[in-house]
Structure formats: C-alpha cells, structure tokens
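Peer 1: all I have is the shape, not the residue letters:
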C-alpha cells in the first residue's frame, strides 16, 4: 500500500530544508533535478523520485559536469527522493530527506535515446553468488566516478557492495583518504548510493556520526566476506539479548510539510 508521501506529486513551497534523519524524515522545498543535463540522464523518471535538497541537486549537476569533462561517460541517475521526501512503501529505508541519491554503475558513452531510457537494465558489477567482481563490467571509469564523488567535502558516505569496496582498496591511489567514506553494504552491486552531510546552518537535519578512521580496507571489510571467521573472544561467546527496534516517529514538522 502506498504511503501518504508516495501520493504527493509536487514539492512544498519555500527554501529547501531536510528535516529529521536520512531514514526518518522529510523534505520541505524540494528541488527537481532536470531529467537530462550536462553529462547525465535520469532513469525511471516515471517514479517521480528526482527531487532533492537544493544542495543535492547542485552536487549532482557539478559531479556530472566533472564526469563529462574527464570523459567518464554519460552518467545515469536513479532515485533521489520523492517531492516531499518521506517514507517509501518498499525499496528504500533512507532517501527520505533529499540528501541521498543512487547513481548507476552502467555508464554509457553517449546519452541514451528516450526509448533506450525506458528499457535499459542495470548492469551488475558483482557476481554476488561467488563474491567476486565481474571483470568485463567493471573498469577504471566506475572507480574514477566513485572516487570523484567521495572526494567532495559535501559527501558524508557512499555505499557500495563489499566486493566493490574491495576492488577500490586494491587500486593504487595517490590519496586514499576518501576511501574512508566508501562504506560496504549489501545490495549495492549495480549502483552506488551517495549521502550528503546536512547542509551548513541547517537546524532541522539530523547528521550522522562520521565513518571510522582509516581507509576501511582491513578487518572491517574482510568481515563482510561469507568466508570470514571472526576470532572467538570471551565477549563473543556471551549470549546477547537482541534489543527491540524503537518505533520511528516522524518529526512534527513533517506533518506540516505533508499537508501544506
């Protein structure tokens, strides 16, 4: 069943404001990403998920322009947020405040025709079953695009499949500081998920703790492998009672955004 947020087709009036947290919030004054621009195209536009905080829209346009200048290719932008952000009935837990965006790792050399945009399918970078990269699909342009995005100060995190993170860790980079932002997360085997920091001066947006120090290419990454065996310690053998998940309550301002 559709959520109330999925039924709204237009953003609210006023300046952009991300309210609440990435996975429990909404978006006031959402801005629309043009469906085609310098170095990119929006895919699956019929879903109406190409709205974001103004900071995200500017970031994406600048990233794609840089990508074109570096001859990476024509980048395909997936879901950002719905017109007023908020909860999805399925598909995303986050993407609620206009500060998350999915970017496909299939990168055509030229812009796609309208018909091709409707029929193009995702291109997997990972053989999930065998936990390894698909060499014929992965290239330096995918790595370069992720590196370009992660190096931007506005970016808080980038989520990729652990095997893609592994592939990035193997490469020889002059600067590896950006790798700390690239976080392993299952499911992201054909796209990467960019998450921006709360915009400067924002009082309604809940920020996230920064990623752990280091490039994240050691034990933490290895622990995602299906073959990983964690060392046995006195703490790990203790029975841990799972904590009940708290019920998420949307910030009160979101009710105003939804009804305005």
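Peer 2: Looks like it came in fine. If you're wondering where the values come from, they're calculated on a predicted model, not measured in any experiment. Numbering: from 1, shown residues only.

Peer 1: please make it C-alpha for all contacts and neighbour counts, starting now.
Peer 2: Will do.

Peer 1: going along the chain, name the helices of the stretch 1-150 of the chain.
Peer 2: For the stretch 1-150 of the chain, helices defined by DSSP state H, counting those that start in this stretch occupy the ranges 4-7, 54-69, 114-119, 140-150.

Peer 1: just put those in JSON lines and tack on mean neighbour count and distance to residue 79.
Peer 2: Listed next are the helices of the stretch 1-150 of the chain as JSON lines, based on neighbours: other CA atoms under 10 Å; distance: least, CA to CA, whole Å:
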{"stretch": "helix 4-7", "mean neighbour count": "15", "distance to residue 79": "13"}
{"stretch": "helix 54-69", "mean neighbour count": "19", "distance to residue 79": "12"}
{"stretch": "helix 114-119", "mean neighbour count": "11", "distance to residue 79": "14"}
{"stretch": "helix 140-150", "mean neighbour count": "19", "distance to residue 79": "16"}
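
Peer 1: now these as CSV including distance to residue 246?
Peer 2: Putting the helices of the stretch 1-150 of the chain into CSV (distance: least, CA to CA, whole Å) gives the following:
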stretch, distance to residue 246
helix 4-7, 21
helix 54-69, 29
helix 114-119, 39
helix 140-150, 31
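
Peer 1: here's the one I want to compare it with:
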C-alpha cells in the first residue's frame, strides 16, 4: 500500500513538471527582450514588422551630441538601426539652424534588441521608429537626473480639436525637414497638427505632407518611422503606403476633419460576441508570435 502511494506521488509530481514546462516556454516576449541591456553582436537587421518583430545589431544613440540629447535614459530605449541613428544625428543638425531650436530632445527609439516593450509602445520593435519631443531645446547640457524630470509640451488642446499657442511656425519647419528626408516612410502627429500644416503649407508641398499622418496621442512628440533599409530582407514594409492612404494626394482632403469631429463623439457600444477570439496585444506576445529569427537575436552574445 505504501509503495503504491509512493509511486502515485511520483507520477503526480512528474505530471506537474510536464504541465509546467509549456508555461516556462511561453514566457512573455516583452519580459525577455526587456531584460537585455546590450545589443546583439550580429549584423544590423530589422526583423519582422514595426509592431511584431525584433532587431539585430542595433546601435546606441550617444546620450548627448552636438545637436541632441537622449531623454529618459533610465528606460534604456535609445537604440536603433544604424540608419535611424544617422537620421537623428542629421535631422538634429539641420534643426539646430532653425530659430529657437538648439537641436532635438529625442525620446524612445527601441530597446537594445528591439522586441515588444514592457510598457508604452505597440511599435518601436525593429529599431526604425523614434519619438522626437515637441519641446524646443534651449540647451543641450541637461544632466541624467534633469532628463528624468523634465517633460515635453503638448501642442494640442484638451478637447483634441485644435492646436494651442505652444505650436509655432518653427514646429512646422522641423516637421517639414523630417518628412522631406527620403529615408522617412511616415510621421505620426496629433490630428490638429496635420490640419494646421494643411492650412499653412504651400500647394507644392504634396510630397512631404503626404508622409504626415494623423493619429491619436502624439501631441507632446512626433513619431518618425523610417522605411526598411535597402538590403534588409527580414524587414516587413508597412502597408498600406502613405500614397495609398491619401489616394496619391497630400492627405489634406475632407476626410481629415473626421479626426476632430465625428471621431471624438460618443460611439454606441457594440454587443460583445462571447465566441469571438480574444485579441492579444504586443505585451501578451510570446516568442512564438515573433519571427523565428528573434530567438537567435535573444540568445546572441
């Protein structure tokens, strides 16, 4: 009897061990990538899509440069593809020649190896996204502690319908400089900013205005997304293109007003389908949800 009970307990323990294994194997990807504090020692490569991928061989944006400062350093998100780091350095130098801007305050780019983040962004996963503060830098010698305390400014009203007096012609010049760069795929801004740019830009500004896309939030920063670099075979190009989204125009048509009118009105609640599959966000992804190459990025030295 005692022998049978002993064998039963062994079998139960083995069963528990086997059932626990998949849980360990399914550890959340954002925990795994968030734990890495250095890039992989691999050739640079954006892998997957902007919101479902990872990044090999990223480069760290220096904390301070002649025309920029990386903000919120405690987050460890100042890593990007070489093309992104070069773009930020180039843009900041260009912006430093605009009256009132000493350069750029640069927010989140990506984690050292990209991937889903523990908090914040759904995208920024492959090293080709960067947030740039709307706050015009007056000086570029902020300490690490200063950069944790200082905040950007909002250029959008509380009701989300219009710009505020924080918005200036210099902001427009900064956005035009960014969007005019051929490396840029699109830039996300708060909808009132797109409306204001459409109101003030010239009639021949279709090419760069087309890249300015309205989206929720983005009132204290603008979000730059670069194209997949040439030869980046593991990088997924975003669809639809900005040309398709604007029907080949500049995106300044009547549909733009939807963002500050009907979209802000209370919407009737749709009944929930109890049989509908639950949608998972990036913070619920496991490694199985990411491209297979991401396992090698994670395990690389």
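Peer 2: Nice, thanks for sending it over. As the structure is a computational prediction, the values presented were derived from the model and not from experiment.

Peer 1: mind checking which of the helices of the stretch 1-150 of structure 1 is nearest residue 107 of structure 1?
Peer 2: Among these, helix 140-150 comes nearest to residue 107 of structure 1, with 7.8 Å by CA to CA.

Peer 1: list of residues touching the closest one?
Peer 2: With contact meaning CA atoms under 8 Å, 6 or more residues apart in numbering, helix 140-150 of structure 1 is reached by 63, 67, 72-73, 105, 107, 155, 157-158, 168, 178-179, 181-182, 192, 194.

Peer 1: got a winner among these for most neighbours?
Peer 2: Counting neighbours by other CA atoms under 10 Å, residue 182 leads the contacts of helix 140-150 of structure 1 with 29 neighbours.

Peer 1: what is the aligned counterpart of that residue in structure 2?
Peer 2: Under the alignment by TM-score structural alignment, residue 182 of structure 1 pairs with residue 212 in structure 2.

Peer 1: contacts only, for the closest residue to that match other than its chain neighbours.
Peer 2: Excluding the flanking residues, the one nearest residue 212 of structure 2 by CA to CA, 6 or more residues apart in numbering is residue 187, at 4.9 Å. Contacts for residue 187 of structure 2 (CA under 8 Å, 6+ apart) come out as 179, 211-213, 222-225.

Peer 1: which residue lines up with residue 187 of structure 2 in structure 1?
Peer 2: Using TM-score structural alignment, the equivalent of residue 187 of structure 2 in structure 1 is residue 158.

Peer 1: swap in residue 197 of structure 2?
Peer 2: So residue 197 of structure 2 corresponds to residue 168, using TM-score structural alignment.

Peer 1: again with residue 140 of structure 2
Peer 2: For residue 140 of structure 2, the residue aligned by TM-score structural alignment is residue 111.

Peer 1: contact partners for the residue nearest to its match when sequence neighbours are not counted?
Peer 2: Of all residues not flanking residue 111 of structure 1 in the chain, residue 74 sits nearest, at 5.8 Å (CA to CA, 6+ apart). Taking CA under 8 Å, 6+ apart, we find residue 74 of structure 1 in contact with 39-41, 68, 107-111.

Peer 1: who wins for neighbours among these?
Peer 2: Result: residue 40 is most packed of those (other CA under 10 Å), 26 neighbours.

Peer 1: how about that residue, what's its match in structure 2?
Peer 2: So, by TM-score structural alignment, residue 40 of structure 1 is matched to residue 68.

Peer 1: surely its match meets residue 104?
Peer 2: Yes: here residue 68 of structure 2 reaches residue 104: they are 4.7 Å apart, a contact under CA atoms under 8 Å.
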